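Colleague: coordinates only, sequence not included:
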């Protein structure tokens, strides 16, 4: 069976665009207005999308069902596998009692929630994004913040917002590499262009993160830390992306910002220690003045633990970083692990659909190959860290296995949500609905540079991945750029930069965040918490792109 996509089923692009928005609007409504649980909203949305694909787009039922199931498989592997192993690693540190030592060691650097958020949600999260990507930074950083005593809901929301600046270079630069491959634009030029957009966000996001937490007055109190964290990250990101390429900006920027902030805190601390409303603020310079029980315990314990005890407590996360770096950075290890990878064409779906390249009307078969990289997957790297951590933190195999079982039980509904939203993403792509949305936005003419990041934003919302968004829309951005006389390098880069603002509202990311912080069932509330920040950031990126297109031409490589 062969079926050719039709991006304008009504013969009127505006009407087709509006109808293609229906599943997305339904999803927004079910989460934000009806406040459905995430897995229910996801399942109903994928049902709406399948019905529209079959009835409106005339997609054969068998292809619609197969593409949805294919997406669901991608939700289980590799994304679901990462969620399971990342949360499992955190839970091992809790059941072993080592997380108390981790709490204490972080408190020895700073007990201020604002500064802890900068260190963990922004800098450490960026490091995890650069080495692993997918949901790893939100899962690990969110669990760490919740374990430190953050309100779990805020821990989830703050980590989602913090995971913005590093996304374009995540997973060792794979979003940029994919954009270059799809569009034929030089990868180094794309890296340079993204590196002249994203650093502006890298300075803004730490400030905005603290402002959300504490308000204007309390944000100004820690402005030196915000500037050191954000500026050091942004400058390193700029230089790495412009002179080394797309693979290392996140890793180098995260390391530099963590070290810079830690050094600053050795010589400077805010006048008062910030706590959430459920906690008490206290003046750290007056011993014992209003200290909460948890803060007092941490202060008492932080000098009690030896360097060996602290290192042992952190060993699961140290192992995690080392193994993920090894998994992603060594070509020899990649090749060795890749030998176990199975590429499985989906029967009946692989090459059965023909997608049409915009403008040139060239039909090309749409591949559908499930990649089961059992050894090379990031989740497997995290599992290895879990196995080795068993010996380092000293727990029995019985406890290890029981903790794994408990993790699976807790993640059942979040995994259903991930499977459903990936099914939704794939039916959108294979039916042609996502292309209808992109083409509709691309018809905006001279203001398209402002709209260009919104297409990337939409792509990440639909797929949960900046890489997938670039694969989906890079060629559309290139063709549209030629039509309006703008350098395609700018608009393809804007697709990736705009996409980072949608990571925080992607259903996949929200499912990971709620699972990691024990907030399952609050996906709608978390979506409402992040959506306004997402819209603000994508608007800022749109203005930056518009100015670079027509005013600051010199910024385009």
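Modeller: Looks like it came in fine. Because the structure is a prediction, the values reported are computed rather than measured.

Colleague: use CA for all of it now, contacts and neighbours both
Modeller: OK.

Colleague: Wait, residue 435 touches residue 429, no?
Modeller: Yes: counting by C-alpha atoms under 8 Å, residue 435 does reach residue 429; the two are 7.2 Å apart.

Colleague: if I pick residue 275, what's in contact with it?
Modeller: Counting by C-alpha atoms under 8 Å, 6 or more residues apart in numbering, residue 275 touches 112, 113, 281.

Colleague: Quick check on the residues you listed: which are buried?
Modeller: The neighbour count (16 or more other C-alpha atoms under 10 Å) marks 112, 113, 281 as buried among the contacts of residue 275.

Colleague: Compare residue 435 and residue 429 (neighbour count), which wins?
Modeller: residue 435 (27 against 23; other C-alpha atoms under 10 Å).

Colleague: quick one: the more buried one and residue 31, what's the gap?
Modeller: From residue 435 across to residue 31, the span is 24 Å (C-alpha to C-alpha, to the nearest Å).

Colleague: got it, and residue 361?
Modeller: For residue 361 relative to residue 31 (C-alpha to C-alpha), the value is 37 Å.

Colleague: this is the other structure I want to compare:
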């Protein structure tokens, strides 16, 4: 039996916290400073967490290994499981040619790549996050943008940042429902509080995306659309958090945002069209493109969906309007039936999700669930109660990843594919994602080791010493936890009780702090090794996750600073009226 001890170093929380932070520091230094591939940074962090657990916290070696294995198992199912199946779903549309149909349909809305980035990365990406999550929005949307001629590095950066604000209600509201189960707080109140925090980010993300793509000129020329998209999504997410079940908030927000954006484009177009952003005209950005590694460019050009004008005329610099006219002239307009068939896989996900809400269907699917105490783990807290992390639960059919898998199977005949092609595509997808799977398993292994040994609680107790000043720190913890685990759900599982306990000891609102953990987590999603690994695979940058990390890290610092300021204001009479 291992009894957790939270101050193993000289009975000092501060000294113990210094050791407990080592796995996190290892991960971020190796990934962001020394530029190691995410898989090796994650593996090194796992080794450091195991050493700290065994030699600093005194956790028996066999239990350390068992805890790491449990974390790796949870990392695969359900966390990366959803990403595997969501990317396979998209690859089915590639195999059938309907990904090109979807691309052409989006290109018909506007030939401007900055507009396409808002529609694909922000609107469509939010829908994918609402339905599946797990890195799928980054992988799918990045490939779509590359196929339209956007530079791979910019495509990945844009998609990583776009996949933030929808995360709180993503994967059918899983982060919030898990947080409610752990803290025993009302789901609706947490939902309402998150709906008064996360939409702040939604307001500005579309503008950030066009700035990344085209600098200040892009922001100046496309800000009306960015404003409409951001405002539409933020309003729908805010209203939906109060009026809708958590499972539907982001789905409705994404559809409302897409509808509002497309309607706005019927009456407005950018003054200058940009249809070739593969090599930016700005000198600072052009140097980045010229210095891009050959494998990056080759991988992007080899993707099945390539064929946009930018890939064919990479070294030509025609005027933007001439390119737009030429591109539009060669666009094939597909039949309505083919466009609907291209959308069928995503409609299938919605239908399967709806079916799981039917009582007898949910009961039948839920019956195939495994719950058991993980072998070799005997961990109790200081009060003698068994730590919840020693119990594993696998919902084989009701997990979001399995729901997407079922939708993929249903989509095979709809896309007119044969079973052999679908199976071959799945195996190829697994092979391409092997390092992403390895990275996620290592990172979640770190989270479980830190949780089981007591390192997480040590860090939390140390942070809680800030008292009422802890409020602006609260979302930062969610940011770090999601960056570590790659999942806002996992971040809530790690720090949910910590936020609740801190609230009770400091007199702050428990709804405010637990919701802040979720809202802060959405920012950490952009720099999580899981998302970075999936994004690197999607754009042909395997082993160069550190480049992506540095591209998005600064933006996430600005976002978490704004969110921390909001949470602080909500903890005071200034905005305290916003807390339900």
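Modeller: Now that the structure is in, tell me what you want to look at. From a predicted model like this one, the values you see are computed outputs, not experimental measurements.

Colleague: Got a TM-score for the two of them?
Modeller: The TM-score (TM-score structural alignment, normalised by the length of structure 1) is 0.91; 544 aligned residues with a C-alpha RMSD of 2.5 Å.

Colleague: Between residue 361 and residue 31 of structure 1, which has more neighbouring residues?
Modeller: A count of neighbours by other C-alpha under 10 Å puts residue 31 above the other of residue 361 of structure 1 and residue 31, at 23 against 9.

Colleague: mind listing what residue 77 of structure 2 touches?
Modeller: Counting by C-alpha under 8 Å, 6+ apart, residue 77 of structure 2 makes contact with residue 394.

Colleague: typo on my end, residue 180 of structure 2
Modeller: So residue 180 of structure 2 contacts 186, 187, 190 (C-alpha under 8 Å, 6+ apart).

Colleague: For it, what is the enclosing helix or strand?
Modeller: helix 170-183 (DSSP states H and E).

Colleague: With structure 1 overlaid, report how far that helix is off on average.
Modeller: On superposition with structure 1, the mean distance recorded for helix 170-183 of structure 2 (mean C-alpha distance after the TM-score superposition for structure 1) is 2.5 Å.

Colleague: How far off centre is that helix?
Modeller: 15 Å (C-alpha atoms, centre = their mean, to the nearest Å).

Colleague: Tell me where structure 2 has strands.
Modeller: Taking DSSP state E as the criterion, structure 2 contains strands spanning 2-3, 369-373, 379-380, 391-395.

Colleague: With distance to residue 531 of structure 2 added, can I get those in a markdown table?
Modeller: Putting these into a markdown table (distance: least, C-alpha to C-alpha, whole Å) gives the following:
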| stretch | distance to residue 531 of structure 2 |
| --- | --- |
| strand 2-3 | 34 |
| strand 369-373 | 27 |
| strand 379-380 | 31 |
| strand 391-395 | 23 |
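
Colleague: Out of those strands, which gets nearest to residue 559 of structure 2?
Modeller: Residue 559 of structure 2 sits nearest to strand 391-395 of all these, at 33.9 Å, using C-alpha to C-alpha.

Colleague: okay, the closest one sits on what stretch of structure 1?
Modeller: Mapped onto structure 1 using TM-score structural alignment, strand 391-395 of structure 2 spans residues 369-373.

Colleague: same deal with stretch 492-508 of structure 2?
Modeller: So stretch 492-508 of structure 2 sits over residues 470-486 in structure 1, by TM-score structural alignment.

Colleague: If we go by neighbour counts, what in that stretch is buried?
Modeller: By neighbour count on 16+ other C-alpha under 10 Å, the buried set for stretch 470-486 of structure 1 is 470-481, 486.

Colleague: which of those lies closest to residue 212 of structure 1?
Modeller: Relative to residue 212 of structure 1, the closest of these is residue 470; by C-alpha to C-alpha it sits at 29.8 Å.
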